[in-house]
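**Q** quick one, what's the 3D model for this:
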Amino acid sequence: MPSRDHAAQQQAVARTVRRTLLALVAMLGFAFALVPLYDVFCNLTGLNGKAASQARAAVAMEIDESRWVSVRFITQQGQGLPWTLEALDEQFRIHPGGQYSARFVFTNHADYPVRGRAVPSVSPAEGSLHLRKIMCFCFQEQTLAAGERRELPLVFQVDPDLPEGIRDLTLAYTLYPVTTPSSAGDDGAEHSAGGET
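**A** Presented below is the predicted three-dimensional model:
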C-alpha cells in the first residue's frame, strides 16, 4: 500500500502535468490568433505599411500647392499566381489634397480562369495613414478569364497633413492567389492559382 506522502507526490505531479498541458494549449491558440490579430492591428495603426483594405470616401480638401510629394507604384508577383500586374503610371508628382487616378493592367497568362487579389502596402509606414485610396482594385478579388488582359484604375488622395519630412511615398501591390470559392456565386468552373477546380 503506497504511503500517504507518495500519493500526495503523485497528485502534485498530475496537477503540474495538467497545468503544463493547459499552458501549452493556450500558447498554441495564441500563436494561431497572432497573425490575424497582427493584421488587424497593422490595418488600424498603419504599422508596417499595411494599407486599409476598404475604400475611404473622397474628401474635399484644400490643395497644398506649395508642396510636392512623389508617389511611386511598385508591383510584385506572389507565388502560385500566373498573372502579371503592371503600373502604367509608375510615378506621380502631386500636391497633397488633390485627387489623382493611376492605371494598372492585370494579365492572366494561364489557359483557364484564375482568381487573385492585389494586396497593398505603403512605405514609409507612417505614410499609410495619409494615403487615401478612394477606388481600388485591391478592395476585392479579381477573376480573369484565360489570357485576359484588364486595365483597372486606382483613385487616390494624399492628405495635406502628411508630415513635412515625408516627400516620397511608395505604394506596392503584391499579387496573391485566391483559393477559396468566391462568395458571389462560384459555379465551380473557375480555377485557383494552382489550376484546381
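
**Q** make it CA atoms for all contacts and neighbour counts henceforth
**A** Noted.

**Q** where do the helices sit along this structure?
**A** In the chain, the helices defined using DSSP state H lie at 4-45.

**Q** which residue ranges of it form strands?
**A** In the chain, strands defined by DSSP state E lie at 69-76, 83-87, 91-94, 99-108, 114-123, 131-136, 142-144, 149-158, 168-177, listed in chain order.

**Q** now find how far off-centre stretch 97-105 is within its chain.
**A** 19 Å (Cα atoms, centre = their mean, to the nearest Å).

**Q** what sits up against it?
**A** Residues outside stretch 97-105 that contact it (Cα atoms under 8 Å, 6 or more residues apart in numbering): 60-64, 85-89, 149-160.

**Q** what's the most buried one of the strands of the chain?
**A** strand 114-123 (a mean of 23; mean count of other Cα atoms under 10 Å).

**Q** for F156, see how far away the residue nearest to the spatial centre of the chain is.
**A** By Cα atoms, centre = their mean, the mean C-alpha position of the chain lies nearest to V119, the distance being 4.1 Å. Distance from V119 to F156, counting by Cα to Cα, to the nearest Å: 16 Å.

**Q** before we compare anything, build this one as well:
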Amino acid sequence: MSLVTERAQANRRVLKWGLLATVLAFGFGWALVPFYDVLCEQILGIKPTMEAVANPVCADGAKSRKIRIEFDTSVDANLPWQLTAEHSAMEIETCKPATAKFVARNLGAFGMNGQAIFSTAPGESAAYLAKTECFCFTQQHLEAGQSREMPVRFMINDQLPESVETITFRYVFNPVSNYAGNDPVAGTPKS
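**A** Just a heads-up that it's a prediction; the model follows:
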C-alpha cells in the first residue's frame, strides 16, 4: 500500500471520528438542558425565570395574606458592578401591587452592558408571580462610575400555597456585549 493511500485512509478515519465526536458533543449539550431544569427545580428548589408569568388570578373576595419577600443579589466576577436592594426584605400582601427598588453601580473604568438573570426560591412560587416591570427584562448599560435606580413591580397570586410564607427573589447580573460590539470585559473607555 502506498504512503498516499495510507494517509488518505488515516484522514478518513480521523474525519469519521471527528464527526462522531461532534455529533456526540451536540447530543450531550442537548441532553443537559432538561438535566439542568431537573437539577435546579427538583434538587435546588430554584426555578429560573426570564419573563413575567401571566398576571395573577386573584379570586374575588379572596382573603389576602402577608408574604415575606427576600432579595438576594450578586454580580458575575467579569462585571465590575455592584447591585444592591434598597431593603434586604419586605412584607407584601397577595394580590396587591408591590415595588422593590434596586441600585446598580458600575465600579469599573469603562462603560459596560449587563443583564440580570432572575430566579425564585422556592421554585414553585414563580408560577404565582407576575412582574410588570423589571430591569431583568432588558440589557442595562452603565457608564464608568454611573449608578441607576431600577424598580421591580410585581404581584403575588392569592393561590400561592399556604406552606410558602417566604419567597426569595434572586438577581445575578452578567456581562453582555456592548452596543458597539466590544468585548464585555474590556468595555469601552470613558469619554
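
**Q** returning to what we had before: can you pull the contacts of the residue nearest to the centre of the first structure?
**A** C138, Y173, T174, L175, Y176.

**Q** tell me the residue in the second structure aligned with it.
**A** Residue pairing (TM-score structural alignment): V119 of the first structure is matched to I117 of the second structure.

**Q** from I92 of the second structure, how far out is its match?
**A** In terms of Cα to Cα, I117 of the second structure sits 23 Å off from I92 of the second structure.

**Q** not counting residues beside it along the chain, what's closest to R93 of the first structure?
**A** S70 (4.6 Å; Cα to Cα, 6 or more residues apart in numbering).

**Q** doesn't F92 make contact with the one you found?
**A** Yes - with contact defined as Cα atoms under 8 Å, S70 of the first structure reaches F92; the gap is 5.7 Å.

**Q** neighbours of the counterpart of E164 of the first structure in the second structure, just the number please.
**A** Using TM-score structural alignment, the equivalent of E164 of the first structure in the second structure is E162. The tally of other residues near E162 of the second structure (other Cα atoms under 10 Å) stands at 9.

**Q** need the counterpart of E70 of the second structure in the first structure.
**A** Using TM-score structural alignment, E70 of the second structure sits opposite R72 in the first structure.

**Q** got it, and P175 of the second structure?
**A** P175 of the second structure maps onto P177 in the first structure, by TM-score structural alignment.

**Q** show me the contacts for that match.
**A** Contacts of P177 of the first structure (Cα under 8 Å, 6+ apart): G78, Q79, G80, L81, R115, G116, R117, S192, A193.

**Q** if I pick the fourth one, what's in contact with it?
**A** Contacts for L81 of the first structure (Cα under 8 Å, 6+ apart) come out as G116, L175, Y176, P177, A193, G194.
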